[in-house]
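*Asks:* Fold the stuff below for me.
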Amino acid sequence: MQNDPSMPRFLASGGEMGVRVGVHDWAATPLGPLSTWPASLRIAAGMVLSSRFPACLVWGPELISLYNDAFVPILGAKPDALGRPFNEVWHEAWPLIGPIAERAFAGEPTFIEDYALEIQRYGRAEMASFTFCYSPVRDEDGKVVGMIDTVIETTARIGAEKAQADALRLTEEALRQSQKMEAVGQLAGGVAHDFNNLLTGISGSLELLSQRVAQGRLNELERHIAVAKSSATKAGVLTRRLLTFSRHHPLERRAVDINQVIGDMEDLIRRSAGAAVTLELECDRGLWPVWIDSHQLENALLNLCLNARDAMSSSGALRIETRKVALPTGATREFRIEAGDYVLLRVSDAGCGMTPEIVQRMFEPFYTTKPAERGTGLGLSLVHDFVRQSGGHVHVRSQPGQGTDIDLYFPRHGGAAMEPPAALPAATAEPPRVSQGETVLLAEDDAAVREVTAEVLKEMGYTVLEVTDGASALKHLNANARIDLLVCDLALPGGMNGRRVAEMGQALRPGMKVLFITGYGESAEGANAPVSGAPLLLKPYTLDDLMREVHALMR
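*Replies:* This next block holds a predicted model:
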């Protein structure tokens, strides 16, 4: 093109787009023939075409487009944009970029990084990101006559960064969960001890009941029944707490009362610490709320208590304190947090203490002074990350032979109020017996649970059909016999869980009611997860609970 005497000199370094500009029918556009272009337009066009950076010249009130070779990939498979209005080429994004172009034509340049736009380049809508600058172009008299759009697409980089961030988030969640399961493993010994005590109370009471009935000493039955029921209730509370703690939870920050979390965790902490460790609680009343993830706080608290127990060789005093503190500028400069109101959570032990060298490294990932079989070195690192991500600070005081204080500072939350604890259900009168001859299909694989549940339902007046797996339940549901209520365990054996049985059953019998029962807790996941909005009875349940739920469904 450089040797073509018919081509204007300002197109000489324009590459393929320079050739196209030279042969384009500009007379059919508001710009007119090339020979009539003003100097300002020719100079601006030459600058854009000779640049190796993606650029588009937008000229005149009609916003006529002229661009270089590097800008062509930005257009994708859009119809040819040369000589067309810029607002027509990018019509789908014009509500967002139009005001920016108007500012450029008013003489104000704009630079924007990683701007996300929904555009159409390949016959479909897509989200793309761009870093661009709209710069005004002036003529010889200083009047704005156009703008230059210099742009690079950052969609791939933004996507890669998001994928990397997602992978990091998933890794962090996996680390938190692995640390939580490590803590549950350390709880196992204490929990087994407590369960053996509870089972001894239940089995011993049942043996005494049998003996007293045989001896005719019926006036003593109520006392032994009360002991057995109390032990069963305590076992149920313990298993539900363990299930809730060990379950994977998505991060969810909300207003949290740290004292409430400590109160909920107290039994688990006592059991994990062991009988030789004295747990002391000193929690300020009227504690400010903090904006954190409560499940991460539970994990952090149990982790600190387990470390304190190990530091004391399983004997001594473990102390948990909370209080409101106001940190002045001097203290917050040391902690690298803002001055203001904070809630302090302190875990103290009277154990072996740590050297300054260990304190300096204690929050490093995978650093541990424990034997390999007793720790991964991740626990304190995750505690530190959790507190920092919550806008707080961790401060450690320790000396060899003098124990350790670990202080967690959480900023006071002044927004939404804390959720009040759920109100206990009001006591109701004993449900009336059924008189309509209604039928219940009971699907439960545990023989003892099935027998007791069926007996109660029969006492209420229902006809009860008993099955042990999903396939057997489905056979009854496919038959013509009347079924008014399905009482179904979520974790049925045989490849068809309770959710699937209920879904297929209600498709076959749209008017049938369903009550799920489960031993996995309300926060169970996967196939054992309860159906949203469906009635759910948690094991171990009392007979009154069963009757109340059934009556509420069937009345």
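
*Asks:* make it CA atoms for all contacts and neighbour counts henceforth
*Replies:* Will do.

*Asks:* burial of the residue lying closest to Leu57 once chain neighbours are set aside, as a residue count?
*Replies:* Computed as CA to CA, 6 or more residues apart in numbering, the closest residue to Leu57 that is not its neighbour in sequence is Ile148, at 4.6 Å. Neighbours of Ile148 under the rule other CA atoms under 10 Å: 25.

*Asks:* From Ile97, how far off is Ile148?
*Replies:* For Ile148, the distance to Ile97 equals 14 Å [CA to CA, to the nearest Å].

*Asks:* tell me the helices in the stretch 101-250 of the chain, going along the chain?
*Replies:* 155-215, 221-246 (DSSP state H, counting those that start in this stretch).

*Asks:* These: which one's closest to His395?
*Replies:* Comparing these against His395 with CA to CA, the closest turns out to be helix 155-215 (21.0 Å).

*Asks:* that older thread, among the helices of the stretch 101-250 of the chain, which is nearest Arg42?
*Replies:* Per CA to CA, nearest to Arg42 of these: helix 155-215, 32.5 Å.

*Asks:* which residue is nearest the middle of this structure?
*Replies:* Closest to where the C-alpha atoms of the chain average out (CA atoms, centre = their mean) is Pro250, at 2.5 Å.

*Asks:* To compare with the earlier structure, here is another sequence to fold:
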Amino acid sequence: MYHKSNPQARATPVSFASSPPQRQAIHDLRNLFGIVVAAKNILARDPAQTQRITLLEAIEHAAIQGGRLTSDLLRAGDHPPSCQAIDVGVRLAGLAPMMNALAGSRIEFDLEIGVPESRSRIDPAAFDASVLELIANAHAAHARTILVRSARVGARLWILICDDGRGMAPDVRERARRGADTGSARGAGLSRVHDFVRASHGHLHIRSRTGRGTAVAIILPTLLSIPSIDRRARPFGALSESRRGETVQQRVARAATA
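*Replies:* Modelled structure (predicted):
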């Protein structure tokens, strides 16, 4: 659906603009309220459905995150993001109930995680808000299908969110690339995503075309994995007691006949 090359739909690195943190938090709260309402409506239509536990988890997670955001709003002044070493795949899997509820019952939601044990230093709350914002945008675009994929490419983690909704006109796409208000009621949402990616030292690519849908890639740097050291092991180059006192020539001769 998005693999065809087209000059108008070319994926392009994004330049960043920011929005006030308080506006971002209010916008995030709106998405969380949307999750609660969507999950409640699905439960009301079919209270015996098999997804009941998943939907209740979505409501619980949304309420918890909403409480955290409210606490942030009540704090005096701005505060720096709380960046942590996060397993992105695990974090994305934890968002699945809320993403599914926010997409709604009329949209086919497909999540595939391909980055096990891949960690990045990010603000987890901002990551959650960014992913949920993109799901909300796909829902607002009247998508029939939303695909969420993750993969590791070299030293980068890719989180790809695609939909087959109405897409963006060229002028709207350019404003979205700059993180500007696209003129919709969603307001500062894409700016929220921009700010998260910039704070994470990542990259954002947007590919969209009217009537063909939208694909957004969040690209994050991975943390290097440092193997643990067995301190009981003999240091490199250390000699056993039986080999102490050997001359260099003796060591070379022994190695050659080994």
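
*Asks:* For the residue nearest to Leu57 of the first structure, what is the corresponding residue in the second structure?
*Replies:* Using TM-score structural alignment, Ile148 of the first structure has no partner in the second structure.

*Asks:* what ranges do the helices span in the stretch 301-450 of the first structure?
*Replies:* 329-335, 356-361, 379-389, 447-459.

*Asks:* Which of these has the highest mean neighbour count?
*Replies:* Highest mean neighbour count among the helices of the stretch 301-450 of the first structure (mean count of other CA atoms under 10 Å): helix 379-389, with a mean of 20.

*Asks:* which secondary structure elements does it contact?
*Replies:* Helices and strands touching helix 379-389 of the first structure, by 3 or more CA pairs under 8 Å, 6 or more residues apart in numbering; DSSP states H and E, are helix 294-311, strand 393-398, strand 404-411.

*Asks:* can I get the ones you listed in CSV with mean neighbour count?
*Replies:* Below are those laid out as CSV (neighbours: other CA atoms under 10 Å):
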stretch, mean neighbour count
helix 294-311, 21
strand 393-398, 17
strand 404-411, 23
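
*Asks:* between those, which gets nearest to Leu206 of the first structure?
*Replies:* helix 294-311 (35.4 Å).

*Asks:* gap between the closest one and the chain center?
*Replies:* The chain centroid and the centroid of helix 294-311 of the first structure are separated by 21 Å, computed with CA atoms, centre = their mean, to the nearest Å.

*Asks:* Also stretch 288-297 of the first structure?
*Replies:* With CA atoms, centre = their mean, you get 14 Å for stretch 288-297 of the first structure.

*Asks:* Export the helices of the stretch 101-250 of the first structure to TSV and append columns for mean neighbour count and distance to Gly391 of the first structure.
*Replies:* Putting the helices of the stretch 101-250 of the first structure into TSV (neighbours: other CA atoms under 10 Å; distance: least, CA to CA, whole Å) gives the following:
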stretch	mean neighbour count	distance to Gly391 of the first structure
helix 155-215	15	18
helix 221-246	16	24
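
*Asks:* Please convert the ones you listed to a markdown table, extending it with distance to Ile64 of the first structure.
*Replies:* Converted to a markdown table, the helices of the stretch 101-250 of the first structure look like this (distance: least, CA to CA, whole Å):
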| stretch | distance to Ile64 of the first structure |
| --- | --- |
| helix 155-215 | 26 |
| helix 221-246 | 63 |
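
*Asks:* quick revisit: which among the helices of the stretch 301-450 of the first structure is found nearest to Leu66 of the first structure?
*Replies:* helix 379-389 (48.6 Å).

*Asks:* residues in the second structure aligned with that closest one?
*Replies:* Going by TM-score structural alignment: helix 379-389 of the first structure matches residues 189-199.

*Asks:* counterpart of Ile262 of the first structure in the second structure?
*Replies:* So Ile262 of the first structure corresponds to Leu92, using TM-score structural alignment.

*Asks:* Same question for Gly274 of the first structure.
*Replies:* Using TM-score structural alignment, Gly274 of the first structure lines up with Gly104 in the second structure.

*Asks:* so how many other residues sit close to its match?
*Replies:* By other CA under 10 Å, 18 other residues sit near Gly104 of the second structure.

*Asks:* That one against Ala38, yeah?
*Replies:* Yes: in this structure, Gly104 of the second structure is within contact of Ala38 by CA atoms under 8 Å, at 6.3 Å.

*Asks:* burial of the alignment partner in the first structure of Leu157 of the second structure, as a residue count?
*Replies:* Under the alignment (TM-score structural alignment), Leu157 of the second structure pairs with Val343 in the first structure. A count of nearby residues for Val343 of the first structure, using other CA under 10 Å, gives 25.

*Asks:* give me every residue that touches Val343 of the first structure.
*Replies:* Going by CA atoms under 8 Å, 6 or more residues apart in numbering, Val343 of the first structure touches Leu287, Trp288, Val290, Thr322, Arg323, Lys324, Val325, Tyr409, Phe410, Pro411, Arg412.

*Asks:* again, but for Gly66 of the second structure
*Replies:* Residues near Gly66 of the second structure by CA under 8 Å, 6+ apart: Leu29, Leu32.

*Asks:* And it, how close does it get to Gly34 of the second structure?
*Replies:* Distance from Gly66 of the second structure to Gly34 of the second structure, by CA to CA: 11 Å.

*Asks:* same thing with Val115 of the second structure?
*Replies:* 28 Å.

*Asks:* Check Pro47 of the second structure too.
*Replies:* Pro47 of the second structure sits 19 Å away from Gly34 of the second structure when distances are taken as CA to CA.

*Asks:* same check, this time on Asp128 of the second structure
*Replies:* Applying CA to CA, the value for Asp128 of the second structure to Gly34 of the second structure is 14 Å.

*Asks:* With Thr145 of the second structure instead?
*Replies:* 19 Å.

*Asks:* same deal with Asp164 of the second structure?
*Replies:* The value you get for Asp164 of the second structure to Gly34 of the second structure, if CA to CA is used, is 21 Å.

*Asks:* Equivalent analysis for Arg144 of the second structure, please.
*Replies:* Counting by CA to CA - Arg144 of the second structure and Gly34 of the second structure are separated by 18 Å.

*Asks:* one step back: which among the helices of the stretch 301-450 of the first structure is found nearest to Ala163 of the first structure?
*Replies:* Of all these, helix 379-389 comes closest under CA to CA, at 20.4 Å.

*Asks:* mean offset of that closest one relative to the second structure (after superposition)
*Replies:* With mean CA distance after the TM-score superposition for the first structure, helix 379-389 of the first structure departs from the second structure by a mean of 0.7 Å once superposed.
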